[in-house]
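Participant: coordinates only, no sequence provided:
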């Protein structure tokens, strides 16, 4: 049971329609203080609509959206958040330092400039015009802008798109630092390994509804798949056709098999190839759980 002071954002039975299209169909969503929540789903799932409601950019047709117990459009609520959307249009001729000072001036207790640039890893970009930065550099600047007001809640929509591996890992570290400070983070991402590495709780959406929510381990436990990896010359298409094999493919020179019956498949593998080597068996990750959950939803929709 969450107390009112624990909850920083909430959707209660929210419905949102665009003409004949129902973008959200009775969605309930709760974000707690100091929590990193990953919202996952295919395109059209309702992720962006949910975020827009919590930001006060649109109104629900039914149900209620709350931000710090207030209407999301109230200025007192908005001053307590930071936002990094998928796309942003910023003055290209302003230097990065000028942008940060400008945005920080809108908040009552902003972070010191050095702190914001350090978290985002942009100390070396302060004197450069924003319009002359690479796409990945611009994303890091946008992240700094999202946190420069010392927000209690940050919305990050696909924050690491366009970043190289090193920049992505630095941003992951910064997100963990924000949560350690007690800041809440809502993360939408198509990089499922990102959600698996960072999220304390995951919400999976599809077609305007919440399919599942819980910890990464809880979601993985809902889908009893195992991942078998090995070095073998067995034909991939032949293995794919075996009973109890959900999928098989070549990955990095190894055969990768997904199955809900790993013991039986392992026996058949060893019978089929006595020289099989480099055998690994792991529980399926969040990516497989996500794929299975959304596949089951599609099958149920088709059968209805």
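Facilitator: Cool, the structure landed. As the structure is a prediction and not an experimental result, all values here were calculated from the model.
Participant: for the rest of this, base every contact and every neighbour count on C-alpha atoms.
Facilitator: Fine.
Participant: can you give me the strands for the chain?
Facilitator: Using DSSP state E, the strands of the chain run over 7-18, 21-32, 36-40, 62-67, 81-84, 153-157, 184-188, 201-206, 209-214, 226-231, 245-251, 254-259, 277-283.
Participant: wait, which of those is closest to residue 195?
Facilitator: Closest of these to residue 195 is strand 36-40, at 5.9 Å (criterion: Cα to Cα).
Participant: other residues contacting that closest one?
Facilitator: Among residues not part of strand 36-40, those counted as contacts by Cα atoms under 8 Å, 6 or more residues apart in numbering are 31, 47, 179, 184-190, 195, 198-205.
Participant: need the buried ones from those residues selected in PyMOL.
Facilitator: With 16 or more other Cα atoms under 10 Å as the criterion, this PyMOL line picks the buried residues out of the contacts of strand 36-40:
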select buried, resi 31+47+179+184+185+186+187+188+189+190+195+198+199+200+201+202+203+204+205
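Participant: this is the comparison structure:
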């Protein structure tokens, strides 16, 4: 059985009478790449701040690597890249990274940190002179400086160019391959879909979805079977098939929406429906995310 990296038990955070995080319980196993998603103001940043010990919950319990997030022994084993990267004046990139390396017991080498952040060519530049995207990469190097068992990344690739984002993705996959736990928030849902093996969605401070990217997509948007239909195929016969939720036509190309495409494709074959060029697809994570958020807003009376 895998050990838990992070545990939240009935965690609530109240600001000025309003719940920013509302009775949130969550257990994250070590070695997980988890994407924490939600609209602006959903409680993501507050949740991460509490896990890091930067804020205290109003009620509930939080454990990080089995201990108190504020313990120095725990802090020595984690890294964090928050939205605002503070740059120290009058230090070069290499000097800034080395300063942070000295805070940890077993830091990664300067050469490795420059490599994974893509800052090898900028190592002798003044840190304050870096572009916005380069400063994000420096923030990642600082978060990884202690070779952390858990690394928190809050909107890590904002401002990065395509090649920098690709290097970041490759580095995260490599870290996960070594058993590191990664928790990231991002508005780039493609990033979450490609990187995360688990997605947690919160809205209005509450957990509204938790699963693999495929589970999140299939559970909200369903799946689609598309094919080119023969002239004998009509909407009425397709809608009469159990499991078909909706039918869309584009010329002779038809899309069947269903929550169980495995069963549906078998039924279509058994009924000898005239079809070719068959494709089975999940809905996108962006559609799933928007559906989840919209549904919970309606229930809360926000819209």
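Facilitator: Arrived safely. Keep in mind that this is a model prediction, so the values were computed, not measured.
Participant: make a markdown table from the strands of structure 1 and add distance to residue 170 of structure 1 to it.
Facilitator: Below are the strands of structure 1 laid out as a markdown table (distance: least, Cα to Cα, whole Å):
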| stretch | distance to residue 170 of structure 1 |
| --- | --- |
| strand 7-18 | 26 |
| strand 21-32 | 24 |
| strand 36-40 | 16 |
| strand 62-67 | 29 |
| strand 81-84 | 16 |
| strand 153-157 | 15 |
| strand 184-188 | 16 |
| strand 201-206 | 21 |
| strand 209-214 | 26 |
| strand 226-231 | 29 |
| strand 245-251 | 27 |
| strand 254-259 | 30 |
| strand 277-283 | 28 |
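Participant: ok, which of those strands comes nearest residue 143 of structure 1?
Facilitator: Nearest to residue 143 of structure 1, of these and by Cα to Cα, is strand 81-84 at 6.1 Å.
Participant: give me the mean deviation of that closest one from structure 2.
Facilitator: With mean Cα distance after the TM-score superposition for structure 1, strand 81-84 of structure 1 departs from structure 2 by a mean of 0.5 Å once superposed.
Participant: so that strand corresponds to what in structure 2?
Facilitator: Mapped onto structure 2 using TM-score structural alignment, strand 81-84 of structure 1 spans residues 78-81.
Participant: so which residues make contact with that stretch?
Facilitator: Counting by Cα under 8 Å, 6+ apart, 139-140, 142-154, 156 sit against stretch 78-81 of structure 2.
Participant: go again with 7 Å.
Facilitator: Residues from elsewhere that reach stretch 78-81 of structure 2 (Cα atoms under 7 Å, 6 or more residues apart in numbering): 139-140, 143-144, 146, 148-154.
Participant: repeat for stretch 163-178 of structure 2
Facilitator: 31, 33, 116, 118, 157, 195.
Participant: widest-spaced pair of those?
Facilitator: 31 and 118 (24.0 Å).
Participant: let me see the ranges of the helices in the stretch 101-250 of structure 1.
Facilitator: In order along the chain, the stretch 101-250 of structure 1 carries the following helices (DSSP state H, counting those that start in this stretch): 113-120, 135-147, 165-180, 192-198, 216-222, 236-240.
Participant: can the ones you listed go into CSV with extra columns for distance to residue 62 of structure 1?
Facilitator: Below are these laid out as CSV (distance: least, Cα to Cα, whole Å):
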stretch, distance to residue 62 of structure 1
helix 113-120, 38
helix 135-147, 29
helix 165-180, 31
helix 192-198, 29
helix 216-222, 28
helix 236-240, 46
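Participant: tell me the contacts of whatever residue of structure 1 lines up with residue 148 of structure 2?
Facilitator: Following TM-score structural alignment, the counterpart assigned to residue 148 of structure 2 within structure 1 is residue 151. When contacts are counted by Cα under 7 Å, 6+ apart, residue 151 of structure 1 touches 80-82.
Participant: hmm, back to that, check the contacts of stretch 163-178 of structure 2 against residue 124 of structure 2 and report the nearest one.
Facilitator: residue 118 (13.3 Å).
Participant: and the gap between the alignment partner in structure 1 of residue 61 of structure 2 and residue 304 of structure 1?
Facilitator: Alignment note (TM-score structural alignment): residue 61 of structure 2 maps to residue 64 of structure 1. Relative to residue 304 of structure 1, residue 64 of structure 1 is positioned 29 Å away (Cα to Cα, to the nearest Å).
Participant: more neighbours, the two?
Facilitator: Higher neighbour count among residue 64 of structure 1 and residue 304: residue 64, with 18 against 5, using other Cα atoms under 10 Å.
Participant: so that one makes contact with residue 12?
Facilitator: Yes: counting by Cα atoms under 7 Å, residue 64 of structure 1 touches residue 12, with 5.2 Å between them.
Participant: OK, contacts around the closest residue to residue 284 of structure 1 other than its chain neighbours?
Facilitator: If you skip the residues right next to it in sequence, residue 284 of structure 1 has residue 226 as its closest partner in space, 4.8 Å away by Cα to Cα, 6 or more residues apart in numbering. Applying Cα under 7 Å, 6+ apart to residue 226 of structure 1 gives the contacts 258-260, 262, 281-284.
Participant: out of those, which end up buried?
Facilitator: Buried among those (16+ other Cα under 10 Å): 258-260, 262, 281, 283-284.
Participant: could you measure from the residue nearest the centre of structure 2 over to residue 156 of structure 2?
Facilitator: Closest to where the C-alpha atoms of structure 2 average out (Cα atoms, centre = their mean) is residue 35, at 2.0 Å. Using Cα to Cα, we find residue 35 of structure 2 at a distance of 12 Å from residue 156 of structure 2.
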